[in-house]
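Enquirer: This is the structure alone, sequence omitted:
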């Protein structure tokens, strides 16, 4: 019976910090790093994964090279994924991982999967192992690493945060339905071609009878009107300043080390949240 160690990367900060953490604290483990590629990632994600790969000194295995978002969109009759019907996570993230480790489990081997749920995320459970030989581990919980700990790990490693964190709170598809409206506005400003592609998907979905739009109760055509974009950005800035004023200073951790994240400010009816396997 062989034993394997795998660590999934989303392109986000938590899983990247976990990879750094494991490399530094458990250098003797032969960890296989993998990334399930939807085919619709931000260019900043690929850039960050390339830099992370250089730090780790090991290749990152890219899964799902042939059945991308467009393939599964056709299979689902051009209906958009949504918080109610998350076929994108199921088909583009979970299924490729299960196919990847299936031969190992069938051979009777043990697969240890390391997941980047932090010590300050008691509300998250992570993936439930559906095989006796699949062991899900949470090193950050075991070692008490919280959100600021993640930022410190990335800063100390020289990697820092992925560039998209300047304007967005999540990795995953460019048109993730969990985005807040201000993130859609930023997508239009920074990657207008990706925004136009999302509009085209939305238009096709509506024509095929899909009940969902990407953004809650508002099409991207409505959202991109200049006056609406200005309204969304102004509202977000008010919420950001309110959150900054609410925070109590911590002499051990300056405010500058704990930036306000977009997910700290969401309205439940507007967005926020994420599929764990995409977001971490």
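Expert: All right, it came through fine. These numbers were taken from a predicted model, which means no experiment stands behind them. Numbers count the residues shown, from 1 in each chain.
Enquirer: From here on, just use CA atoms for contacts and neighbour counts.
Expert: Fine.
Enquirer: Could I get the buried residue list for stretch 98-115?
Expert: When burial is assessed from 16 or more other Cα atoms under 10 Å, stretch 98-115 yields the following buried residues: 102, 104-105, 109-115.
Enquirer: In strands only, show me these.
Expert: Among the buried residues of stretch 98-115, the members falling in strands (DSSP state E) are 110-114.
Enquirer: and residue 159, what element?
Expert: Counting by DSSP states H and E, no helix or strand carries residue 159.
Enquirer: Does it touch residue 54 like I think?
Expert: No - counting by Cα atoms under 8 Å, residue 159 does not reach residue 54; the two are 10.1 Å apart.
Enquirer: which of these two has more neighbours?
Expert: More neighbours surround residue 159 than the other of residue 159 and residue 54, with 17 against 12 (other Cα atoms under 10 Å).
Enquirer: Okay, one more to line up with it:
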């Protein structure tokens, strides 16, 4: 539409190859090697020494965040939403007025991104299982247990995806989510589902999903 060619970076080195390089150790909120290897390093390598303005979609109502800021002096961060005072409500309005609307996955996910993102909540994993079982199966196949140490590498802390989809566990997760949804709606009527998800992210303080994966 803009007459610009999109150049894909790192197309020949998929996630699974890096997973093998890391001996099956899945990325998590602390290491985030997927962000570094699949996003940041290819981007900075492509940019080289050219002067580049990196437009970061942090909104005015989340200006306390900074997102990805390169250590390379030739990559300059720009925050157009903050500069123009655009909030989440404005983003929603722009999407609706333009006819684009929200992607369908916002019916059950709080953000875009990889289908196996470790920042997903359990209720979102259940959503993936019910809507895209083939993707859930692929994510489940990446989990493993070290036969020597017994250490488990799972997407969800302390629980494998196979354990997550036991019928009684699904019922428990969905019931807990409905309780939280009820509490949220009592405190803030008609709260959007994406906002409920955002208030329920079970990460340690300071952990945030990849900026590129958030609206």
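Expert: Arrived safely. Since this is a predicted model, take the numbers as computed values, not measurements.
Enquirer: Pipe the buried residues of stretch 98-115 of structure 1 into a markdown table and attach distance to residue 144 of structure 1 per row.
Expert: Formatted as a markdown table, the buried residues of stretch 98-115 of structure 1 follow (distance: Cα to Cα, whole Å):
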| residue | distance to residue 144 of structure 1 |
| --- | --- |
| 102 | 31 |
| 104 | 31 |
| 105 | 30 |
| 109 | 29 |
| 110 | 26 |
| 111 | 24 |
| 112 | 20 |
| 113 | 18 |
| 114 | 15 |
| 115 | 14 |
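Enquirer: Which of the residues you listed sits closest to residue 242 of structure 1?
Expert: Residue 242 of structure 1 lies nearest to residue 115 out of the buried residues of stretch 98-115 of structure 1, by Cα to Cα, at 32.6 Å.
Enquirer: Leaving out sequence neighbours, find the closest residue to that closest one.
Expert: Spatial nearest neighbour of residue 115 of structure 1, chain neighbours left out: residue 138 (5.3 Å); criterion: Cα to Cα, 6 or more residues apart in numbering.
Enquirer: What is the corresponding segment of structure 1 for the longest helix along structure 2?
Expert: Taking DSSP state H as the criterion, structure 2 has its longest helix at helix 167-187. Aligned by TM-score structural alignment, helix 167-187 of structure 2 falls on residues 226-246 of structure 1.
Enquirer: for that stretch, which positions count as buried?
Expert: Under the neighbour-count criterion of 16+ other Cα under 10 Å, stretch 226-246 of structure 1 has 229, 232-233, 236, 239-240 buried.
Enquirer: Adding distance to residue 97 of structure 1, write these out as a markdown table.
Expert: Output for the buried residues of stretch 226-246 of structure 1, formatted as a markdown table (distance: Cα to Cα, whole Å):
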| residue | distance to residue 97 of structure 1 |
| --- | --- |
| 229 | 38 |
| 232 | 37 |
| 233 | 37 |
| 236 | 36 |
| 239 | 38 |
| 240 | 37 |
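Enquirer: which ones are touching the residue nearest to residue 115 of structure 1?
Expert: The neighbours of residue 138 of structure 1, taking Cα atoms under 8 Å, 6 or more residues apart in numbering as the test, are 114-118.
Enquirer: what's the matching residue for it over in structure 2?
Expert: By TM-score structural alignment, residue 138 of structure 1 lines up with residue 79 in structure 2.
Enquirer: separation between that match and residue 110 of structure 2?
Expert: 22 Å (Cα to Cα, to the nearest Å).
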